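S.K.: Structure of the sequence below:
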Amino acid sequence: MTNVGFGNLARHVMMQTQMTSVKGNMDRLSLELASGLKSDVGQSVGGDFQMLNDINRQLTVLDSYDHSVLDARMFTDTLQITLDRVQTMSSDLSADLITTAANGTGSAAATASDAAMQDFDTLISSLNGRTGDKSLFAGAAVDGAATISADEMMTHLSAAVAGAATVSDVITAVDDWFMSPGGGFETVGYLGSSDYLSPFQLSESQSASAEIKADDEELRILMRDMATAAIANDPGLALSPEEKLELLDTAGQSLLSNQDALTHTRAGLGYAEERIEIAETQNASSRTALTMAHNDIVTVDSTEVAGQFQAAQYQLEMIYTVTARLNSMSLMDYMR
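M.R.: Here you go, the predicted model:
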């Protein structure tokens, strides 16, 4: 009996199998070149995803810290800008009041008192300012206003000074309303929290606090002094021009004395801003290192993959050449 060989047929089947394998490999390499990512990360980490999971977790935590840093920077920057504007305004008003008291007349006193009222209104509006969804000077009560309006305060103050017979009486009444424990400012004027805003968590080990509220002493003094100058024009007091000038001088001198306290407050805020900047830099450095470690695991070397793709392409061309040669054989040749 004659034996019939199947060598070429077997070779043809083997070529088809290799062609399918090489095409699959080329598809994988093409995808990796396009995406820059490894198609089988599990093989890259040897089946142990612990390190990759840790890196991803740390990057997620950094995302939350970055949000907190941004929130802190916006809050403290706005707070600093507001305090700068308020301090400049109070310094200018102080100079105007002292100058008016020294050289002014009754009409000048009335004009200066009106200007103080405008500044007082600006001050109260500033203390009720917001950034994003947070009240600036209300402490932990970030959702609401820090104080009642300037007009409402002046209404309460007019009632407080009613019947005051001397400039000293007026000064004492206004001071009591703003500064005394359980006084008007504490009971009806201040609407914020007794607690400061919680610190901003900037990183695992760093935080920054902006412990400034509208009921802090230096800000109460600021409101008191501006209100004292503004109330000089209160018709219920019927002050003489000389008494108005005396009231303006007292307010102006106190505003001047309060400048150091305001500067100290702003310096403390500046320290918080510095901590925020440091944390932002450190977090960015950590993110860079983590991202590099993450990329080492999940991304491909494009040069290496391109070389592998070219090699696979050459291999596929060789398979096509051999297959074409097999396909050109006669049936008898094919089965040898």
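
S.K.: CA only for contacts and neighbour counts going forward, please
M.R.: Fine.

S.K.: any chance you could map the strands in the stretch 151-300 of the chain?
M.R.: 200-201, 207-208 (DSSP state E, counting those that start in this stretch).

S.K.: In terms of secondary structure, what does the last one contact?
M.R.: The one in question is strand 207-208. The elements that strand 207-208 packs onto, with contact taken as 3 or more Cα pairs under 8 Å, 6 or more residues apart in numbering; DSSP states H and E, are strand 200-201, helix 259-298.

S.K.: Quick one: distance of it to the chain centre.
M.R.: Relative to its parent chain, strand 207-208 has a centroid offset of 12 Å by Cα atoms, centre = their mean, to the nearest Å.

S.K.: Other residues contacting that strand?
M.R.: 72, 199, 200, 201, 202, 272, 273, 275, 276 (Cα atoms under 8 Å, 6 or more residues apart in numbering).

S.K.: please give me the structure for this one as well, since I'd like to look at both together:
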Amino acid sequence: MTNGISALATSDAMRIALQKIQLQLAKGQKELASGTVADEGLTLGSRVGQAFSLNNQQSQLSAIQDTNKLAATRMTALQTSMTALMKSAQDFSGQLMGARSSPGNASNIADQAKSMLQNLEGILNTNISGDYIFAGENTGVKPIASYFSNPASTAQQAIDASFQATFGFPQSDPRVQSISQSDMQNFLDNQFQSAFSAQNWSATTSSASDTAIKSRISPNESVDTSVTANEPAMRKLAMAYTMVAGLNVDKMGSGAYQATMDKAIAMIGEAVTGLTGAQAKVGYAQQRVTAADDRMTLQSNMFESSLGDLVGVDYNEVSLRIQSLTTQMEMAYSITARVQQLSLLKYL
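M.R.: Presented below is the predicted three-dimensional model:
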């Protein structure tokens, strides 16, 4: 009977020992997989707050770097778009200079201007991953309404009404031929240009925000990382293309026609200057984002190193510990099996 009780006690002791070994083995396997101690609180004691702080700072830097990637993608697209706008504007300005003294080619130049305006609208409505990059803070809203639409757009109706109020007849009237150079120049410098003021542009054409996207590019640094469709450069391009495409230049006399060409050329020149400035601003923001990312990468590496010192494990030591625990567990299973085979009958 004594031997049976001893066997039972031995079996219970081995079962408890096995459970402890299994727990230690699971702990070792977890450490080997993660590279960090299984229980930071138990291992670090009073230093656990330091590890938490380092983890938190590293996570913050990682989150900012993720948003910086989005900002970098947006700014690259902005630069590409503005380069395309500048090139096409400069090319068209050259065509206007050539066509200035050739009213007979007015119909063709008007068609080209219409295409230029539609291209401008398309670029300003560029969408990347659901965000309109020229919409400012209103990234979810398509910023620019089409000027040439059916029925006529609000902007076109406003300009048509302004033309008729100024001259007493619509653009389609044959009397357009009689408009003098000075009268057309006065109309373009005042009533027509007023249609592209910031206030009227927002009322008739643009749903973009005046406020650019301000991105937090480091824990203590923010910068504008967008350009809006309400920039003066964009409005001046639209004004130049619209006056050539939408005022029936093919029906004008030579004086009014030249006044329109001169105004369009001047507006394109100012727009190109504005686009150059906008590109420089975005380029500066790109440099700041890159520099901030470089600094945060260094900081993150430092935090990771400090965390490693606190909670990192020695892979060789953990591997040896797992091997030892595995051997112990196998031995424990073997002994347990032998004990379970013991019975009082073998000793009778």
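
S.K.: Need the TM-score between these chains.
M.R.: The TM-score (TM-score structural alignment, normalised by the length of structure 1) is 0.77; 322 aligned residues with a Cα RMSD of 3.8 Å.

S.K.: Figure out which of the strands of the stretch 151-300 of structure 1 is closest to residue 268 of structure 1.
M.R.: Among the strands of the stretch 151-300 of structure 1, the nearest to residue 268 of structure 1 by Cα to Cα is strand 207-208 (10.8 Å).

S.K.: which residues in structure 2 does the closest one align to?
M.R.: Strand 207-208 of structure 1 corresponds to residues 222-223 of structure 2 when matched by TM-score structural alignment.

S.K.: Name the nearest residue to residue 335 of structure 2, ignoring sequence neighbours.
M.R.: Leaving aside its sequence neighbours, residue 335 of structure 2 sits nearest to residue 14 (Cα to Cα, 6 or more residues apart in numbering; 7.8 Å).

S.K.: what about the one you found, how many neighbours?
M.R.: 19 (other Cα atoms under 10 Å).

S.K.: Likewise for residue 120 of structure 1?
M.R.: Quick note: residue 120 of structure 1 (other Cα under 10 Å) scores 27 neighbours.

S.K.: where's it, which helix or strand?
M.R.: Taking DSSP states H and E as the definition, one finds residue 120 of structure 1 inside helix 106-127.

S.K.: Show me what counts as buried in that helix.
M.R.: Across helix 106-127 of structure 1, burial judged by 16 or more other Cα atoms under 10 Å covers 106, 108-110, 112-117, 119-127.

S.K.: can you list the residues that contact that helix?
M.R.: With Cα under 8 Å, 6+ apart, helix 106-127 of structure 1 has contacts from 82, 86, 89-90, 93, 96-97, 100-101, 136-137, 146-147, 149-151, 214, 223, 226-227, 229-233, 240-242, 244-245, 248.

S.K.: circling back to that earlier point, between the strands of the stretch 151-300 of structure 1, which one is nearest to residue 332 of structure 1?
M.R.: Nearest to residue 332 of structure 1, of all the strands of the stretch 151-300 of structure 1, is strand 200-201, at 81.7 Å by Cα to Cα.

S.K.: The closest one: how far from the chain's middle?
M.R.: Distance of strand 200-201 of structure 1 from the chain centroid (Cα atoms, centre = their mean) equals 10 Å.

S.K.: same deal with stretch 114-126 of structure 2?
M.R.: 21 Å.

S.K.: In structure 1, what sits opposite residue 125 of structure 2 in the alignment?
M.R.: Checking TM-score structural alignment: residue 125 of structure 2 goes with residue 128.

S.K.: burial of residue 330 of structure 1, as a residue count?
M.R.: The number of residues packed near residue 330 of structure 1 is 9, by other Cα under 10 Å.

S.K.: and what of the one 3 residues further on?
M.R.: Counted by other Cα under 10 Å, the residues lying close to residue 333 of structure 1 total 14.

S.K.: which residue packs closest to it, ignoring adjacent ones?
M.R.: residue 8 (7.7 Å).

S.K.: roughly how far apart are residue 143 of structure 2 and residue 200 of structure 2?
M.R.: When distance is defined by Cα to Cα, to the nearest Å, residue 143 of structure 2 is 14 Å away from residue 200 of structure 2.

S.K.: which one of the two has more residues nearby?
M.R.: Remark: of residue 143 of structure 2 and residue 200, residue 143 carries more neighbours, 25 against 14, as counted by other Cα under 10 Å.

S.K.: just the helices in structure 1 please.
M.R.: 7-35, 41-44, 50-103, 106-127, 150-161, 167-179, 184, 217-230, 241-257, 259-298, 302-327, 331-334 (DSSP state H).

S.K.: Would you mark the buried spots in the first one?
M.R.: Which is helix 7-35 of structure 1. Result for helix 7-35 of structure 1 [16+ other Cα under 10 Å]: buried residues 8, 9, 12, 15, 19, 22, 25, 26, 28, 29, 32, 33.

S.K.: Okay, angle between it and helix 302-327 too, please.
M.R.: Here helix 7-35 of structure 1 runs at an angle of 150 degrees relative to helix 302-327 (axes from the mean of the first three to the mean of the last three Cα atoms, to 10 degrees).

S.K.: With the fifth one instead?
M.R.: If you take the same axes, to 10 degrees, helix 150-161 of structure 1 sits at 150 degrees to helix 302-327.

S.K.: residues in contact with helix 150-161 of structure 1?
M.R.: With contact meaning Cα under 8 Å, 6+ apart, helix 150-161 of structure 1 is reached by 120-121, 124-125, 169-170, 173-174, 177, 184, 189, 227, 231, 234, 236-237.

S.K.: do that again at 10 Å, thanks
M.R.: Outside helix 150-161 of structure 1, the residues within contact range by Cα atoms under 10 Å, 6 or more residues apart in numbering are 117-118, 120-125, 147, 149, 169-178, 184-185, 188-189, 223, 227-228, 230-231, 234-237.
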